[in-house]
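Chemist: predicted model and sequence follow; I will ask about them next.
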Amino acid sequence: MIDYFIGLSPIKQAIIATLFTWGMTAIGAALVFTTKKVNQKFMDGMLGFAGGVMIAASFWSLLSPSIEMAENGPFPSWFPATAGFLLGGLFLWLADAIIPHLHPGSSMKDAEGINPAGRRRSTLLVFAITLHNIPEGLAVGVAFGAVAAGMPSATIAAAIALAVGIGIQNLPEGTAVSMPLRRDGMSRRKSFFYGQLSGAVEPFSAVIGVLAVTTMQPLLPFALSFAAGAMIFVVVEEVIPGSQENGNKDLASICLMIGFAVMMILDVAFG
């Protein structure tokens, strides 16, 4: 598989990788066809696992390479990682404050963003997961862009490992959208459609990530850490609280550690 990827352009590499992550979101959403209710402990455990994957990916696949790439640059090696990381969090915070959305499991009165009252629950749920999938797509695109830019610490295997890790954690996200919609009375087909739709943004944001770092290589350390900051914001603001709000705190915490370990192994073994 790695040999196949090497012969492709970075944009094609990123698109194929994020089609996989989108497909994993669709698989999670497809659970709406097989069951009426997903076990809450299972969902909380999967969300915890997803949080662990995202935290590990943020460091091993994004922040650490950012610091390494900046060592021979014009700035202190810590500066691009710090600046990009904080800017990524700021970007998600602003988007979270502006875009109307509703976190899975929340009631309509808890909808966030500008003027969410006039929108349907299904639209707000999709907006929430779509908003949080943007940094994941960016991360994959930047990873493949770094390989194309010839950065020594960037490899095809590491970029693929990042895509696999993000794909794994996308499973519960698709379910987290489709199942609440089904409980609200929406048909299984429509619930699945909206659930998988939340992952559609990843190929587009991946292409943006590739173009940004291949056309402006000095931005690469900043772009890597920007994606990391955006992902950490998502984990802290949504994933971890969502995994623990139903009383399964210990299970979610253990699964988070397992997810971190799995992503760390993927990145270190293949990077």
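Modeler: Thanks, I have it.

Chemist: every contact and neighbour count from this point should use C-alpha atoms.
Modeler: Fine.

Chemist: could you check how far residue 125 is from residue 116?
Modeler: Distance check for residue 125 against residue 116: by Cα to Cα, to the nearest Å, it reads 11 Å.

Chemist: tell me, what's touching the two both at once?
Modeler: Counting by Cα atoms under 8 Å, 6 or more residues apart in numbering, the common neighbours of residue 125 and residue 116 are residue 101.

Chemist: putting a second one here so we can go through both:
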Amino acid sequence: MDYIKSLNPVMQALLATLFTYGITALGAAFVFIGKELSRKMLDGILAFAGGVMIAASFWSLLAPAIEMSEGKALPAFLPPTIGFLAGAMFLWLIDKIIPHLHVNFGEEHVEGVKTSWQRSVLLVLAITLHNIPEGLAVGVAFGAAAAGAESANIAGAVALALGIGLQNFPEGIAVSMPLRREGMSKGKSFFYGQLSGLVEPFAGVLGAAIVGFALSILPYALSFAAGAMIFVVVEEVIPESQQAGHTDFATIGAILGFTAMMILDVALG
């Protein structure tokens, strides 16, 4: 931990998001085992990822943002509210612009602008979209800790990175396995699965760099990342996990994911 503290916050964010990307690649490598996962299991692990994201949005992002806003000129609820809504709106706009296809949906459900891109590319873009706020969240958390914010610390940022990594493993599986099931080779399925996580280091570095300029924007930046993640969970992750009718199993997966992230954040943060 002391070594991490000695690093520049941008480098901290880069290393942390390279870790979360690596876990995505590890999950995608599951395709080489050759055993086909049932749709029920995929729904459960996707919901688990959603639960982690919900818990991380509150404990690691919104709660610190609210604490940082207290005792200031503006009402304590205002900066987190503005940031949260801005984050959700940002993802909504990206969702409307970038062509993508959610896992387990047919090509008639392609979202974004019309395109002739291959299904595999559209699937990767769908996962990439919700890796943006994840990487951003990790970067902002390390930036907040480095800025000396009272309600943010390195241990909490590390807990967030571990939580994001934890849910990235099933995400990697959720991309590579369906592609394999559709007839793509194991190598290509793995390639596209890990590719979806490459955006996280870029988003992480950007988040750490932005908050490094001014402590005053931290509540907005933290809640922005939270709003973006909650949008992804509500718009994409939960509906996908419930689509095939495995509602109870998926719900349990989400509860377990939420609990795992809560334990991580409280124990380490």
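Modeler: Structure's in. What do you need? Predicted, not measured: the structure shown is a model, and the values here were computed from it.

Chemist: now the TM-score, please.
Modeler: Remark: TM-score between the superposed chains equals 0.97 [TM-score structural alignment, normalised by the length of the second structure]; 269 aligned residues with a Cα RMSD of 1.1 Å.

Chemist: circling back to that earlier point, and residue 125 and residue 116 of the first structure? Which one has more around it.
Modeler: Between residue 125 of the first structure and residue 116, counted using other Cα atoms under 10 Å, residue 125 has the larger neighbour count: 27 against 20.

Chemist: list the contacts of the more buried one.
Modeler: Residue 125 of the first structure sits next to 101, 102, 103, 104, 177 when contact means Cα under 8 Å, 6+ apart.

Chemist: same deal with residue 146 of the first structure?
Modeler: Taking Cα under 8 Å, 6+ apart, one finds 154, 213, 214, 220 in contact with residue 146 of the first structure.

Chemist: you'd agree residue 222 of the second structure is up against residue 82?
Modeler: No: using Cα atoms under 8 Å, residue 222 of the second structure makes no contact with residue 82, being 10.9 Å away.

Chemist: of those two, which one has the most company?
Modeler: Set side by side, residue 222 of the second structure and residue 82 show more neighbours around residue 222, with 34 against 16, by other Cα under 10 Å.

Chemist: that one maps to what in the first structure?
Modeler: Taking TM-score structural alignment for the superposition, residue 222 of the second structure sits opposite residue 224 in the first structure.

Chemist: which residue range of the first structure does stretch 191-201 of the second structure align onto?
Modeler: Taking TM-score structural alignment, stretch 191-201 of the second structure hits residues 193-203 over in the first structure.

Chemist: I should have written stretch 245-263 of the second structure there, sorry.
Modeler: Taking TM-score structural alignment, stretch 245-263 of the second structure hits residues 247-265 over in the first structure.

Chemist: tell me which helix or strand the residue nearest to the spatial centre of the first structure sits in.
Modeler: Nearest to the geometric centre of the first structure sits residue 136, at 3.2 Å (Cα atoms, centre = their mean). If you go by DSSP states H and E, residue 136 of the first structure is part of helix 121-148.

Chemist: what distance do you get for whichever residue in the second structure pairs up with residue 158 of the first structure to residue 29 of the second structure?
Modeler: By TM-score structural alignment, residue 158 of the first structure lines up with residue 156 in the second structure. Residue 156 of the second structure sits at a distance of 29 Å from residue 29 of the second structure (criterion: Cα to Cα).

Chemist: count of neighbours near the residue lying closest to residue 16 of the second structure once chain neighbours are set aside?
Modeler: Counting by Cα to Cα, 6 or more residues apart in numbering, residue 161 is the residue found nearest to residue 16 of the second structure once chain neighbours are left out, at 6.0 Å. Residues lying near residue 161 of the second structure (other Cα under 10 Å) number 26.

Chemist: what is the most widely separated pair among the contacts of residue 125 of the first structure?
Modeler: 101 and 177 (12.0 Å; Cα to Cα).

Chemist: so the residue in the second structure sticking out farthest from the centre, which state does it fall into?
Modeler: Distance from the C-alpha centroid of the second structure, by Cα atoms, centre = their mean, peaks at residue 73 (31.9 Å). For residue 73 of the second structure, the secondary-structure state derived from DSSP: H, G, I helix; E, B strand; the rest coil is coil.

Chemist: and the gap between residue 212 of the first structure and residue 146 of the first structure?
Modeler: Distance from residue 212 of the first structure to residue 146 of the first structure, by Cα to Cα: 10 Å.

Chemist: so what sits against both of these two?
Modeler: Here residue 212 of the first structure and residue 146 have residue 220 as joint contacts, going by Cα under 8 Å, 6+ apart.

Chemist: before I go, just wanted to say thanks for your time.
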